[in-house]
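**Student:** Okay, structure incoming, though there's no sequence with it:
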């Protein structure tokens, strides 16, 4: 799995290592049960089902498909939103995004683009949310991180346009304090961990089906 900038601030690399160790454990248990299937069919079946159900539950939580996606369970959609909602956490994340030079890289890649060309350029969620004002602000493009406000284009006092008032052309400020920047960071993190969740679900379901069929086959041989 790709390691994203600033992910370490949330302790996610440790979770990633833990899941990797867990997958190795499941693999070892699964193979032991297969090798000893004729001697211990029932204990072996229940022994392998426990970690597989835990694995399936973890996958469902990571994709936000059950109520386990809570504030306490790391890397779930609810957990990510809670983390960026905390201003102390966000200050550290925001500083990290600035330090990594994400917006500076965007400028260097698009310095010669006209407004239309930039509008169709594919941006990451963090680039779109933190380096430029939201499209609803209807600002005039000068370059990737410099935009001019159009008088009367939007009512910045309204909640949905609050990011328009927050935006500044200062390279150290830009839209780092915007809600769109927080949402962009969450989308990047969610995308990675949802993909892992899908992988865990598919692997767990496959192994559960295989071990159920194996158990039925062994019991059939025993009693037939």
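**Tutor:** Looks like it came in fine. What you are looking at is a predicted structure, and each value in this text was computed from that prediction instead of being measured.
**Student:** From here on, just use CA atoms for contacts and neighbour counts.
**Tutor:** Fine.
**Student:** In terms of helices and strands, where is the residue nearest the centre of the chain?
**Tutor:** With distances taken as Cα atoms, centre = their mean, residue 190 lies nearest the centre of the chain, 2.0 Å away. According to DSSP states H and E, residue 190 maps onto helix 179-223.
**Student:** Put this next to the first one:
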């Protein structure tokens, strides 16, 4: 019986440790939301799941140490729903970011992003005018575009050929420069002059502005860049969550078996022996 209690205590301690990467992933998404991705509600389900696992693990650990069957039962029931919520979050993250990716551009090192490549609830959320105003303001405040500027050899700005070979992140590519098909002529990373390109084909061509507070923040390519950045962030966190979820399921199955064994041994004890053991536990109990 003590072995069963010790096993349940160890398993609860393990689930407590597993809550740390889940909570860390939610906090990381929160920092991304504040500084890069600018979508501020997606991290909260993960943070809530991580905190819930941490709290119920402590309850389960206490139940194992003090042989409180009720706490162990609550632990198993709540952990079942938490694991189900984690599985639901993983599925949602993959479904919401299933479609869409960057397109290769001839003679360019960076990818470009098109809003029509994306679909679903997340696209509608990002594209909503009232919500996009907050997102674009966040991108502007994060100085994402000013960070694209580079100088060489004591202050010499990079040339167009140097810029074209760079690996820009989705926000830099979608929000900080005009689409290549528009035919704008490079001056520096965030300053482009009109050229002889296909300015009538892509609506973003007329939305580009050299105003450093405007740039392409109203462009569909910027919205697509946000979606691509979110997809990249969510997929990184989801990989960790899948690993943790698999371990949690294994731990939960073992904990259920240990809990049943504990109940069975309780039922096999005589009433007087169980009461005496609980009231006056012996250090030499086997």
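**Tutor:** Thanks, I have it. Treat the numbers as computed from the prediction; the structure is a model and nothing was measured.
**Student:** Fetch the TM-score of the aligned pair.
**Tutor:** Between these two chains, after superposing, the TM-score reads 0.72 (TM-score structural alignment, normalised by the length of structure 1); 208 aligned residues with a Cα RMSD of 3.6 Å.
**Student:** rewinding a little: quick check, distance from the helix holding residue 190 of structure 1 to the centre of its chain.
**Tutor:** Distance, stretch centre to chain centre, for helix 179-223 of structure 1: 16 Å (Cα atoms, centre = their mean, to the nearest Å).
**Student:** ok, residue 19 of structure 2 to residue 131 of structure 2 distance?
**Tutor:** Distance, residue 19 of structure 2 to residue 131 of structure 2, using Cα to Cα, to the nearest Å: 31 Å.
**Student:** which position in structure 2 aligns with the residue nearest to the centre of structure 1?
**Tutor:** Applying TM-score structural alignment, one finds that residue 190 of structure 1 aligns to residue 231 in structure 2.
**Student:** Name the residues that touch stretch 201-209 of structure 1?
**Tutor:** For stretch 201-209 of structure 1, contacts defined as Cα atoms under 8 Å, 6 or more residues apart in numbering pick out 49, 52-53, 55-57, 59-60.
**Student:** whereabouts in structure 2 does that stretch align?
**Tutor:** By TM-score structural alignment, stretch 201-209 of structure 1 lines up with residues 242-250 in structure 2.
**Student:** with structure 1 superposed, average distance for the matching stretch?
**Tutor:** Following superposition, stretch 242-250 of structure 2 is found to deviate from structure 1 by 1.8 Å on average (mean Cα distance after the TM-score superposition for structure 1).
**Student:** Would you agree residue 142 of structure 1 falls within a strand?
**Tutor:** Yes - secondary structure of residue 142 of structure 1 (DSSP: H, G, I helix; E, B strand; the rest coil): part of a strand.
**Student:** Over in structure 2, tell me which residue corresponds to it.
**Tutor:** So residue 142 of structure 1 corresponds to residue 187, using TM-score structural alignment.
**Student:** Buried members of the contacts of stretch 201-209 of structure 1 into ChimeraX, please.
**Tutor:** Applying 16 or more other Cα atoms under 10 Å to these leaves a buried subset, and the ChimeraX line that selects it is:
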select :49,52,55,56,57,59,60
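**Student:** Can you flag which of the contacts of stretch 201-209 of structure 1 belong to helices?
**Tutor:** Among the contacts of stretch 201-209 of structure 1, the residues falling in helices (DSSP state H) are 49, 52-53, 55-57, 59-60.
**Student:** out of the residues you listed, who's nearest residue 105 of structure 1?
**Tutor:** residue 59 (34.1 Å; Cα to Cα).
**Student:** Roughly how far does the aligned partner of that closest one in structure 2 sit from residue 133 of structure 2?
**Tutor:** Alignment note: residue 59 of structure 1 maps to residue 90 in structure 2; criterion TM-score structural alignment. Note on residue 90 of structure 2: its distance to residue 133 of structure 2, by Cα to Cα, is 28 Å.
**Student:** now do residue 250 of structure 2
**Tutor:** Using Cα to Cα, residue 250 of structure 2 is found at 44 Å from residue 133 of structure 2.
**Student:** ok, now residue 234 of structure 2?
**Tutor:** Taking Cα to Cα, one finds residue 234 of structure 2 at 22 Å from residue 133 of structure 2.
**Student:** What segments of structure 1 are helices?
**Tutor:** 12-35, 41-62, 77-85, 87-99, 102-110, 115-119, 125-126, 162-166, 179-223.
**Student:** list the contacts for residue 142 of structure 2?
**Tutor:** Contacts of residue 142 of structure 2 (Cα under 8 Å, 6+ apart): 35-36.
**Student:** do that again at 10 Å, thanks
**Tutor:** When contacts are counted by Cα atoms under 10 Å, 6 or more residues apart in numbering, residue 142 of structure 2 touches 34-38, 136.
**Student:** Equivalent analysis for residue 251 of structure 2, please.
**Tutor:** The contact partners of residue 251 of structure 2, taken as Cα under 10 Å, 6+ apart, are 8, 10-12, 14-15, 245, 257.
**Student:** sorry, back to before: isn't the match of residue 142 of structure 1 up against residue 160?
**Tutor:** Yes - using Cα atoms under 10 Å, residue 187 of structure 2 is in contact with residue 160, at 7.5 Å.
**Student:** What's the separation between the equivalent of residue 50 of structure 2 over in structure 1 and residue 172 of structure 1?
**Tutor:** Counting by TM-score structural alignment, residue 50 of structure 2 corresponds to residue 20 in structure 1. Look at residue 20 of structure 1 and residue 172 of structure 1: by Cα to Cα, they are 37 Å apart.
**Student:** ditto for residue 201 of structure 1
**Tutor:** 41 Å.
**Student:** These two: who's more crowded?
**Tutor:** A direct count of neighbours by other Cα atoms under 10 Å for residue 201 of structure 1 and residue 172 places residue 201 higher, at 22 against 12.
**Student:** tell me the contacts of the aligned residue in structure 1 for residue 172 of structure 2?
**Tutor:** By TM-score structural alignment, residue 172 of structure 2 lines up with residue 127 in structure 1. Residues near residue 127 of structure 1 by Cα under 10 Å, 6+ apart: 97, 102-106, 144-145, 175, 181, 184-185.
**Student:** Can you convert the ones in helices among the contacts of stretch 201-209 of structure 1 into TSV and add a column each for distance to residue 121 of structure 1?
**Tutor:** Shown next, in TSV, are those (distance: Cα to Cα, whole Å):
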residue	distance to residue 121 of structure 1
49	47
52	43
53	43
55	39
56	38
57	38
59	33
60	34
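**Student:** just curious, which of the residues you listed is nearest to residue 165 of structure 1?
**Tutor:** Distances from residue 165 of structure 1 to these, taken by Cα to Cα, are shortest for residue 60, at 38.5 Å.
**Student:** Residue 198 is in contact with that closest one, correct?
**Tutor:** Yes - the criterion here is Cα under 10 Å, and residue 60 of structure 1 meets it with residue 198 at 7.7 Å.
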